[in-house]
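Asker: Structure of the sequence below:
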Amino acid sequence: MTQQYVNKVDLVGRVGQTPDVRYFESGAMKTSLTLAVKPPYRSENPLWFDLELWGNIAQVAADWVQKGSTIGITGEIVFDRG
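Answerer: You can find the predicted model right below:
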């Protein structure tokens, strides 16, 4: 029996900063932003996520997303071990 692992997360929240757009010599584009997600109970502080968007979705975010925007996004979790 083989084990299968799923690394998928769906987040809905508000953007905490103006997206940071970077262009690379290779032609690639990266948009970075932070997302605040409210926990189910109002008394708790929001959970903050650092997001990196690449390719076409990075372009969409650069064109349409701004600080305070409510967005929904699906992706995978990558832990920064540094």
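Asker: all contacts plus neighbour counts: C-alpha atoms, from now on.
Answerer: Will do.
Asker: Strands of this protein, start to end?
Answerer: 9-15, 20-23, 29-37, 47-54, 70-75 (DSSP state E).
Asker: Distance of the residue nearest the centre of the chain relative to residue 37?
Answerer: Nearest residue to the geometric centre of the chain (Cα atoms, centre = their mean): residue 51, 3.0 Å. Per Cα to Cα, to the nearest Å, residue 51 is found 12 Å from residue 37.
Asker: Sequence B follows; please return its structure for comparison with A:
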Amino acid sequence: MNKVMLIGNVGQDPEVRYVDQGVAVARIRLATTERGYTLQNGTQVPDHTDWHNVILWRRLAEIVEKYVHKGDKLYIEGRIRYTTYDDKQGQRRYATEIWADNMEMLSPKSDNGLSSTNPE
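Answerer: Model (predicted):
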């Protein structure tokens, strides 16, 4: 089973483009943070933040384009995809992406008017 669940904050406004026959594709960077803690011996373990590349398709992408902005808190459910590509210098690059199947907006409704979304 390939299933990922993330809760985090959007790092910058979404990048949205339209591909074959007007299909929307959105890309967001989502930051998830594990809170720091103190060990029994007094050692401080700091917060740790990971950045995730999240890809959303079709209706989810359209919703992201309209309602999601930098700083918004999201719940993302999807699967991990590993991709490779060649950069402008011809170097092979590897990327890990989360392809979202579901999204819930966790930020207060005051700015965006929506609290949760599901493409179906």
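Asker: circling back to that earlier point, could you measure from the residue nearest to the centre of structure 1 over to residue 18 of structure 1?
Answerer: 12 Å.
Asker: what do the two both touch?
Answerer: Residues touching both residue 51 of structure 1 and residue 18 (Cα atoms under 8 Å, 6 or more residues apart in numbering): residue 33.
Asker: need the contact list for the aligned partner of the residue nearest to the centre of structure 1 in structure 2.
Answerer: Counting by TM-score structural alignment, residue 51 of structure 1 corresponds to residue 54 in structure 2. Contact partners of residue 54 of structure 2, counting by Cα under 8 Å, 6+ apart, are 27, 28, 29, 30, 97, 98, 99, 100.
Asker: Tell me if I'm right that the third one and residue 56 touch.
Answerer: Read it as residue 29 of structure 2. No - using Cα atoms under 8 Å, residue 29 of structure 2 is not in contact with residue 56; the gap is 11.4 Å.
Asker: All set, thanks.
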